[in-house]
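Q: Just to be clear, the model below is a prediction. Sequence and coordinates:
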Amino acid sequence: MGLLDNLKARLGPAKDKVSDLAQQHEDKIDRGLDKVARTVDERTKGKYSDRIQTGTGKAKDAMGRLAHKDDGTQGGGAAPGTTPGGPPPAGPPPAS
């Protein structure tokens, strides 16, 4: 067994535990992220509002994926023609 395989085997139970905790406390985590984002935005006097909003959205998406990894919603959440966590692709939409 290689070093990476050994590491993955040891981290597997921890990842499952984190996923369970994220699922149990998803609403609290979302509220905490919003509160931190508001505080940082206030302290920077709105100078980085767009970046704070983007980062908060990405953090919430990551927590959502982690919390719902076992219920079949992982990987299929993005709308067709969009890139998860980023701007829509450039150019005209694909022809049907």
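A: Perfect, thanks for sending it. In this text, all values refer to a predicted model and were calculated from it rather than measured experimentally. Residues are numbered from 1 along each chain as shown.

Q: only C-alpha atoms for contact and neighbour calcs from this point on.
A: Noted.

Q: residue contacts, the residue positioned nearest the centre of the chain?
A: Closest to where the C-alpha atoms of the chain average out (Cα atoms, centre = their mean) is residue 62, at 1.4 Å. Shown in contact with residue 62 (Cα atoms under 8 Å, 6 or more residues apart in numbering): no residues.

Q: Second structure for comparison follows:
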Amino acid sequence: MSALDKIKKMLKGHEDQAGKGIDKAGDMVDDRTQGKYSKHVDTGQDKLKQQLGSDRDRNDPPRA
């Protein structure tokens, strides 16, 4: 089992809180870099949310 699989298992049922944490971390990075890398940070946030499943509604079926 990979580390990402373990993280997904731990966050199951708490996707909305994980999404908020990802947003908060990205905002902190943007603040510390004065927005210099905001486009890259936003892309990273989106990809991480997709991986953890925090970007979809609870009523959507899980992705394979």
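A: Arrived safely, thanks for sending. Keep in mind that what you see is a predicted model, and the values were worked out from it rather than measured.

Q: circling back: alignment lookup: the residue nearest to the centre of the first structure to the second structure.
A: Using TM-score structural alignment, the partner of residue 62 of the first structure in the second structure is residue 51.

Q: now its match: how far from residue 19 of the second structure?
A: Remark: distance between residue 51 of the second structure and residue 19 of the second structure (Cα to Cα, to the nearest Å) = 11 Å.

Q: Show me the common contact partners of the two, please.
A: Here residue 51 of the second structure and residue 19 share no contacting residue, scored by Cα under 8 Å, 6+ apart.

Q: Which position in the first structure pairs with residue 20 of the second structure?
A: That one, residue 20 of the second structure, aligns with residue 31 by TM-score structural alignment.

Q: Sticking with residue 7 of the second structure, tell me its helix or strand.
A: When secondary structure is defined by DSSP states H and E, residue 7 of the second structure falls within helix 3-11.

Q: Would you mind giving the orientation angle of the helix or strand just after that helix with respect to helix 3-11?
A: Where DSSP H and E defines the elements, the next helix or strand beyond helix 3-11 of the second structure is helix 15-32. Relative orientation of helix 15-32 of the second structure versus helix 3-11 (axes from the mean of the first three to the mean of the last three Cα atoms, to 10 degrees): 120 degrees.

Q: Packing partners of helix 15-32 of the second structure?
A: Using 3 or more Cα pairs under 8 Å, 6 or more residues apart in numbering; DSSP states H and E, the elements in contact with helix 15-32 of the second structure are helix 38-52.

Q: what's the average per-residue distance for the helix it packs on once overlaid on the first structure?
A: Following the fit onto the first structure, the mean deviation recorded for helix 38-52 of the second structure is 0.2 Å by mean Cα distance after the TM-score superposition for the first structure.
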